[in-house]
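1. Please find the sequence and the predicted model below.
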Amino acid sequence: MISTPRLRLEPASATAAAQLAHGGDGGWSWLGGGPEDGTRGMAGIVTRAAEVGWHRPPWGLYVVVHPADGLAIGSVGFHGPPDSTGTVEIGYDLVPEARGFGLATEAAHALTRYAFTHPVVRGVLALTRPDNTASQRVLLRAGFLRTADLDGLRRYRVDR
């Protein structure tokens, strides 16, 4: 588990990820009734990786929990283990009721700090659609810098 002043990032097991990917709650009580599509998509990545033997904890999905009430408010996670250059890609998603309070920034920053505790990690990457200005602001506040676009997506990166 990764803790911040306002959040707990709880690792989702492959079983919990499969439940989330297929419409379940993964064992958490969710603010607003359930996770958003981004969380379910990230859970699907973990599920597919586990099915083929590629899932390598801690490089998976973390459910973002608000400790004050114990409710899950979203997810943050790695798209996989570090690549051959030492780069990991992250993604994040919050339920609408939890947006606008700096929680996505806090979660992305915490996951990035955690990634850099592993010596093999040299950089953390995140991609956004050009119209997703809220996510771009999250990344900039979390210490990422915009780099060259990739396949029509905005690319942000922070290096060790």
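-> Done, it's in.
2. Only C-alpha atoms from now on, for both contacts and neighbour counts.
-> OK.
3. Could you list the buried residues of the helix or strand that contains residue 157?
-> Using DSSP states H and E, residue 157 falls within strand 153-159. Of the residues in strand 153-159, 154-158 count as buried by neighbour count, 16 or more other CA atoms under 10 Å.
4. cool, and stretch 76-86?
-> Buried residues in stretch 76-86, counted by 16+ other CA under 10 Å: 76-82.
5. Mind listing residues that contact the strand holding residue 157?
-> Applying CA atoms under 8 Å, 6 or more residues apart in numbering, the contact partners of strand 153-159 are 122-130, 139, 143-149.
6. try 6 Å
-> For strand 153-159, contacts defined as CA atoms under 6 Å, 6 or more residues apart in numbering pick out 122-130, 144-147, 149.
7. what's the distance between it and the middle of its chain?
-> Distance of strand 153-159 from its chain centroid, counting by CA atoms, centre = their mean, to the nearest Å, is 14 Å.
8. Comparison target below:
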Amino acid sequence: MVYQASYEAGRLVLRGARVTLREHTPEDAAAVADGESAGLEWIDGRPGEDSVGAATMTVRAMIAGHLGSPWGIFAVLRSSDGTALGSIGFHGPPSAPDGEVEIGYDLSPSARGAGWATDAVRVLVAWALARPEVHTVIATTDPANAPSQGVLTRAGFTRAPARGDLYAYRRDAAPVADPSSTDA
């Protein structure tokens, strides 16, 4: 997955071909948690219910000191015009020493079914797996959420053992070749 990473106004921005992921500042997350736009034009006029819920959890985690940049929440923007389509982000920083990080995502109803979630997951996962502290990205879905399971499969995830009542999926970093190896 080809993407460009930059910092703009103190926030991480990841640009893919069709989607741009713009990190929410703590102020942005608080605004979205209150159902406000955070300065974005949302496809359905305001952040969706799941984006509001994710922002609320992010704000609580930030206040508790469990979450910080860049391991928070991002707005999913349509690259062509900057319209906010939903949210994607991390449930927390990578765990040590196994390097596992969990992601979650959602789209506003009007943005679903057009490949935006798959593109957003691909960009976020490519960025995460390029970090030396990340070895595995995990995502969970409700067993009845076939569209989300399709997103993960298209983004290169494979099924993993269930986590409670949820289906789990994982994507591992590519193994790094040992330069001292004599295997050909």
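-> Arrived safely, thanks for sending. Everything numeric in this text was worked out from a predicted model, so none of it was measured.
9. where does the TM-score land?
-> Here the TM-score for the pair of chains, by TM-score structural alignment, normalised by the length of structure 1, is 0.96; 160 aligned residues with a CA RMSD of 1.0 Å.
10. quick revisit: where in structure 2 does the strand holding residue 157 of structure 1 fall?
-> Taken onto structure 2 by TM-score structural alignment, strand 153-159 of structure 1 occupies residues 166-172 there.
11. how big's the offset between the matching stretch and structure 1?
-> Overlaying structure 1 shows stretch 166-172 of structure 2 at a mean distance of 0.4 Å from the equivalent residues (mean CA distance after the TM-score superposition for structure 1).
12. so the lengthiest helix in structure 1 matches what in structure 2?
-> Longest helix in structure 1, counting residues (DSSP state H): helix 37-51. Under TM-score structural alignment, helix 37-51 of structure 1 corresponds to residues 49-63 of structure 2.
13. with structure 1 superposed, average distance for that stretch?
-> Stretch 49-63 of structure 2, aligned to structure 1 and superposed, deviates on average by 1.4 Å (mean CA distance after the TM-score superposition for structure 1).
14. so where do the strands sit in structure 1?
-> 2-3, 8-11, 61-66, 71-78, 87-94, 123-128, 145-150, 153-159 (DSSP state E).
15. Quick check: which of these is nearest to residue 33 of structure 1?
-> strand 71-78 (9.7 Å; CA to CA).
16. Measure how buried residue 69 of structure 1 is and give me the count.
-> For residue 69 of structure 1, the number of neighbouring residues by other CA atoms under 10 Å comes to 9.
17. Counterpart of it over in structure 2?
-> In structure 2, residue 69 of structure 1 lands on residue 81 (TM-score structural alignment).
18. After alignment, which residue of structure 1 pairs with residue 144 of structure 2?
-> The alignment partner of residue 144 of structure 2 in structure 1, by TM-score structural alignment, is residue 131.
19. Map residue 128 of structure 2 across to structure 1 for me.
-> Per TM-score structural alignment, residue 128 of structure 2 is aligned with residue 115.
20. do residue 27 of structure 2 as well
-> Alignment note (TM-score structural alignment): residue 27 of structure 2 maps to residue 15 of structure 1.
21. I'd like to know how far that match sits from residue 2 of structure 1.
-> Relative to residue 2 of structure 1, residue 15 of structure 1 is positioned 20 Å away (CA to CA, to the nearest Å).
22. And residue 146 of structure 1, by the same measure?
-> Look at residue 146 of structure 1 and residue 2 of structure 1: by CA to CA, they are 26 Å apart.
23. what's around residue 130 of structure 2, how many residues?
-> 12.
24. center of structure 1 - which residue?
-> residue 76 (1.9 Å; CA atoms, centre = their mean).
25. just to revisit the earlier point, ok, the closest residue to the match of residue 128 of structure 2 other than its chain neighbours - how many residues close by?
-> Leaving aside its sequence neighbours, residue 115 of structure 1 sits nearest to residue 121 (CA to CA, 6 or more residues apart in numbering; 6.4 Å). Look at residue 121 of structure 1: counted by other CA under 10 Å, it has 21 neighbours.
26. count of residues packed around the match of residue 144 of structure 2?
-> 10.
27. what does residue 85 of structure 2 give?
-> Residue 85 of structure 2 sits with 28 neighbouring residues when counted by other CA under 10 Å.
28. State the distance from it to residue 105 of structure 2.
-> Distance from residue 85 of structure 2 to residue 105 of structure 2, by CA to CA: 11 Å.
29. which residue in structure 2 lines up with residue 105 of structure 1?
-> Checking TM-score structural alignment: residue 105 of structure 1 goes with residue 118.
30. Please report the distance of the residue nearest to its match when sequence neighbours are not counted from residue 123 of structure 2.
-> Counting by CA to CA, 6+ apart, residue 118 of structure 2 lies nearest to residue 151, which is 4.9 Å off, once chain neighbours are set aside. Applying CA to CA, the value for residue 151 of structure 2 to residue 123 of structure 2 is 13 Å.
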